[in-house]
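Colleague: just coords:
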């Protein structure tokens, strides 16, 4: 009898309710406007960067190929969560079906995993360019670039196909309210009435592996890069190399730091409010900052950008 009641209760409600960040805000309309502006800035910034890299022959290099892939991932990433959140706020709806929730979960897990490995590929690219410049055209030829990029997308999709079906097949017989603005795995798991502890350990171990491999590549690459920079006789060369690498390391720290908090810290460190704020940071703000980090004060990008916009002296001081 109890099982029959549970089954009726479970199958009778297929929609989830996204509580979101607006319910916690004293000024939801203002917050909605701010997020919309940030969304437009992230979308336009990454789109412009992709167009510049595609149209300018001087940017047809492995480094900018990876940056264009990062911008593409960021554009899709922010489009997975923010439009739904803003539309719900404007229309006064906060429901999401189980199917939509699963699709949203799959896309953000896939893109997040892909970005982990892409950042490692970018670090390897900088290592080869700085430490083995004579062999750079051989080690980072067109075929290698395509293999690395497709490998990043493939490994990210493995994550999506692994976590999404398992998470969504747990029975959800508790409240259907997800205390989040999108279907993130930890937030959805909290609604399950079954024991998820073994699965949570599995997620933790997978995240350790997903972070350990890229972080090892990144740290190893930058260890040899720093040694090479230290040996450089040219102060200008040291400055240029350090500027290029510091941009990449800034993105790595922002993205990996948020992922470590979300998936690897014990539950005692988590509250719904903290989790949402961290997610806002790495699913919205970071994606707006990435094109600025890679283009600001970067002559390779700012010169073609000035040509594209056909503006006058405003950019000239920035480029100098």
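Modeller: Yep, it's here. Values in this document were obtained by computation on a predicted structure and should not be read as measured data. Numbering: from 1, shown residues only.
Colleague: Every contact and neighbour count from this point should use C-alpha atoms.
Modeller: Fine.
Colleague: Now do the contacts for the most centrally placed residue in the chain.
Modeller: In the chain, the residue lying closest to the centroid (Cα atoms, centre = their mean) is residue 112, at 4.9 Å. Residue 112 makes contact with 77, 156, according to Cα atoms under 8 Å, 6 or more residues apart in numbering.
Colleague: so which helix or strand takes in it?
Modeller: Applying DSSP states H and E as the criterion places residue 112 in helix 98-131.
Colleague: For that helix, list every residue counted as buried.
Modeller: Residues of helix 98-131 classed as buried: 101-131 (neighbour count, 16 or more other Cα atoms under 10 Å).
Colleague: One more: stretch 301-310?
Modeller: Using 16+ other Cα under 10 Å as the burial criterion, the residues of stretch 301-310 that qualify are 301-302, 304-306.
Colleague: Stretch 24-32 too?
Modeller: Residues of stretch 24-32 classed as buried by neighbour count (16+ other Cα under 10 Å): residue 32.
Colleague: which residues are in contact with that stretch?
Modeller: Residues outside stretch 24-32 that contact it (Cα under 8 Å, 6+ apart) are 22, 86, 89.
Colleague: Just give the number of residues close to the last one.
Modeller: By the measure other Cα atoms under 10 Å, the count of residues near residue 89 is 18.
Colleague: so how far is residue 300 from it?
Modeller: The gap separating residue 89 from residue 300 is 40 Å, by Cα to Cα, to the nearest Å.
Colleague: same question, the second one
Modeller: Remark: distance between residue 86 and residue 300 (Cα to Cα) = 35 Å.
Colleague: Which one's more surrounded, the two?
Modeller: Taking neighbours as other Cα under 10 Å, residue 86 and residue 300 compare with residue 86 leading, 19 against 15.
Colleague: Need the distance between the two termini of stretch 21-29.
Modeller: Taking Cα to Cα, stretch 21-29 runs 12 Å from one end to the other.
Colleague: That one: how far from the chain's middle?
Modeller: On the basis of Cα atoms, centre = their mean, to the nearest Å, stretch 21-29 sits 24 Å off its chain's mean C-alpha point.
Colleague: now do stretch 24-40
Modeller: Remark: stretch 24-40 is offset 20 Å from the chain centroid, using Cα atoms, centre = their mean.
Colleague: Likewise for stretch 175-195?
Modeller: Relative to its parent chain, stretch 175-195 has a centroid offset of 21 Å by Cα atoms, centre = their mean.
Colleague: Stretch 107-121 now?
Modeller: On Cα atoms, centre = their mean, the centre of stretch 107-121 falls 7 Å from that of its chain.
Colleague: Ok, stretch 62-78 next?
Modeller: Put simply, stretch 62-78 sits 10 Å off its chain's centre (Cα atoms, centre = their mean).
Colleague: Report the buried residues of stretch 290-302.
Modeller: Result for stretch 290-302 [16+ other Cα under 10 Å]: buried residues 290-295, 298, 301-302.
Colleague: residues in contact with that stretch?
Modeller: By Cα under 8 Å, 6+ apart, the list of residues contacting stretch 290-302 from outside reads 42, 45-46, 49, 52, 58-59, 67, 71, 247-248, 250-251, 315, 318-319.
Colleague: one more structure, for comparison:
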């Protein structure tokens, strides 16, 4: 494998979502609206949790972090795409491309880890309620989030440094709206077979461990639900984790469709559509899922709106 960017490529060309001039204004308006909804929706959840002392619990601590990271996750791709559409200048520098990929992977991994922590929190609350305050202490929750940040940055950095070793001596056109791992691997003229195996193992372990934690938690939660005698009791237990389960299905469903495939079989059009679902639509829907299904969040948001702390939209 050749070392470094020996091709001398200084920038890549991002084709975006459509090359049709007539579509650009529509795409700009659509994705600007979606980005604003995502940012405002997640900000409202963070403010609601911060302003209500009753929500200062581990579950809502993780939710506030998830809302912040969802906003950062979307911000790694959408603002650059909007700027490219507006300026009609679809290029991104080589360094900027790797930087975007690094932060994209960092925040994607953080979402992955946080969803696992939230699942474990629900498992302890439902299956081990007497030990909840001890197991999910504030100090332990802060420590978990700190570890998540460190692990995400280290994994993303290792994958980005590995990508930086590849050469790009052919086309510099990326058929995507941001610098993602699979489209970049397709462009490389280096022998990436060994590196792809390393990347796949690295990324799979990073995703497999949190997913296993989520699966473990919900197996025990469902087992507990079946042991509840009354239908009302079953509904009450399930309602405490229904929002989180919906977000998990959305996140992992799109994640599996995009990334659990070899780069040789990657299809640009299909990859772009699913990537939009994964990077833009899912973070936008998360605030609605938690706001509509969670009575505590709805109550806290109504208090915010009634006090005029945030505008009503």
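Modeller: Yep, that arrived. Bear in mind that the values here come from a model prediction, so they are computed numbers and not experimental data.
Colleague: Quick TM-score on the pair, please.
Modeller: Here the TM-score for the pair of chains, by TM-score structural alignment, normalised by the length of the second structure, is 0.92; 304 aligned residues with a Cα RMSD of 1.8 Å.
Colleague: related to what we said a few turns ago, can you tell me which of the contacts of stretch 24-32 of the first structure is nearest residue 205 of the first structure?
Modeller: Nearest to residue 205 of the first structure among the contacts of stretch 24-32 of the first structure: residue 22, at 33.0 Å, using Cα to Cα.
Colleague: Check the alignment and tell me where the closest one lands in the second structure.
Modeller: Matched to the second structure by TM-score structural alignment, residue 22 of the first structure sits across from residue 18.
Colleague: Shouldn't that match be within a helix?
Modeller: No - looking at residue 18 of the second structure with DSSP: H, G, I helix; E, B strand; the rest coil, it is coil, so not inside a helix.
Colleague: What's the local residue count around it?
Modeller: By other Cα under 10 Å, 14 other residues sit near residue 18 of the second structure.
Colleague: Which of the three states applies to the residue lying closest to it once chain neighbours are set aside?
Modeller: Nearest residue to residue 18 of the second structure in three dimensions, chain neighbours excluded: residue 24, at 7.4 Å (Cα to Cα, 6 or more residues apart in numbering). Secondary structure state of residue 24 of the second structure, per three-state DSSP, is helix.
Colleague: distance of residue 24 of the second structure from residue 111 of the second structure?
Modeller: 30 Å.
Colleague: Next: residue 16 of the second structure.
Modeller: Distance from residue 16 of the second structure to residue 111 of the second structure, counting by Cα to Cα: 25 Å.
Colleague: Does residue 52 of the second structure touch residue 302 like I think?
Modeller: No - with contact defined as Cα atoms under 8 Å, residue 52 of the second structure does not count as touching residue 302 (11.3 Å).
Colleague: Where in the second structure does stretch 209-225 of the first structure fall?
Modeller: Stretch 209-225 of the first structure covers residues 205-221 of the second structure once aligned (TM-score structural alignment).
Colleague: Residues contacting that stretch, please?
Modeller: Identification of contacts with stretch 205-221 of the second structure by Cα under 8 Å, 6+ apart yields 109, 112-113, 115-116, 119-120, 122-123, 126-127, 155.
Colleague: Just the ones of the buried residues of stretch 290-302 of the first structure in helices?
Modeller: Using DSSP state H, 290-295, 301-302 are the members of those that sit in helices.
Colleague: Can I get those in JSON lines including distance to residue 167 of the first structure?
Modeller: Formatted as JSON lines, these follow (distance: Cα to Cα, whole Å):
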{"residue": "290", "distance to residue 167 of the first structure": "30"}
{"residue": "291", "distance to residue 167 of the first structure": "33"}
{"residue": "292", "distance to residue 167 of the first structure": "35"}
{"residue": "293", "distance to residue 167 of the first structure": "35"}
{"residue": "294", "distance to residue 167 of the first structure": "35"}
{"residue": "295", "distance to residue 167 of the first structure": "38"}
{"residue": "301", "distance to residue 167 of the first structure": "42"}
{"residue": "302", "distance to residue 167 of the first structure": "44"}
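Colleague: Give the aligned equivalent of residue 103 of the second structure in the first structure.
Modeller: The equivalent of residue 103 of the second structure in the first structure is residue 107 (alignment by TM-score structural alignment).
Colleague: close enough to count as contact, its match and residue 160?
Modeller: Yes - with contacts counted by Cα under 8 Å, residue 107 of the first structure reaches residue 160, the gap being 6.9 Å.
Colleague: so what's residue 263 of the second structure up against?
Modeller: Counting by Cα under 8 Å, 6+ apart, residue 263 of the second structure makes contact with 182-183, 185-186.
Colleague: ditto for residue 49 of the first structure
Modeller: Residues in contact with residue 49 of the first structure (Cα under 8 Å, 6+ apart) are 68, 71, 291.
Colleague: surely the first one meets residue 53?
Modeller: Yes - distance between residue 68 of the first structure and residue 53: 6.8 Å, which falls inside the contact criterion (Cα under 8 Å).
Colleague: any idea how far residue 137 of the second structure lies from residue 229 of the second structure?
Modeller: 30 Å.
Colleague: Comparing these two, which shows the higher neighbour count?
Modeller: Taking other Cα under 10 Å, residue 137 of the second structure and residue 229 do not tie; residue 137 has more neighbours (14 against 9).
Colleague: Trace the more buried one over to the first structure, please.
Modeller: Residue 137 of the second structure maps onto residue 141 in the first structure, by TM-score structural alignment.
Colleague: again, but for residue 268 of the second structure
Modeller: Correspondence of residue 268 of the second structure to the first structure, assessed by TM-score structural alignment: residue 272.
Colleague: Look up how far residue 190 of the first structure lies from its match.
Modeller: Residue 272 of the first structure is 11 Å from residue 190 of the first structure, by Cα to Cα.
Colleague: Which one of those two is surrounded by more residues?
Modeller: residue 190 (17 against 13).
Colleague: show me the residues around the aligned residue in the second structure for the more buried one that make contact.
Modeller: Superposed on the second structure with TM-score structural alignment, residue 190 of the first structure falls opposite residue 186. Residue 186 of the second structure makes contact with 263-264, according to Cα under 8 Å, 6+ apart.
Colleague: in the helix or strand harbouring residue 186 of the second structure, what's buried?
Modeller: Using DSSP H and E, residue 186 of the second structure maps to helix 181-187. Neighbour-count burial for helix 181-187 of the second structure flags 181-187 (criterion: 16+ other Cα under 10 Å).
Colleague: cool, stretch 161-179 of the second structure as well?
Modeller: Neighbour-count burial for stretch 161-179 of the second structure, counted by 16+ other Cα under 10 Å, picks out 162-163, 165-168, 172-179.
Colleague: Residue 237 of the first structure maps to what in the second structure?
Modeller: Aligned by TM-score structural alignment, residue 237 of the first structure pairs with residue 233 of the second structure.
Colleague: Thanks a lot, see you next time.
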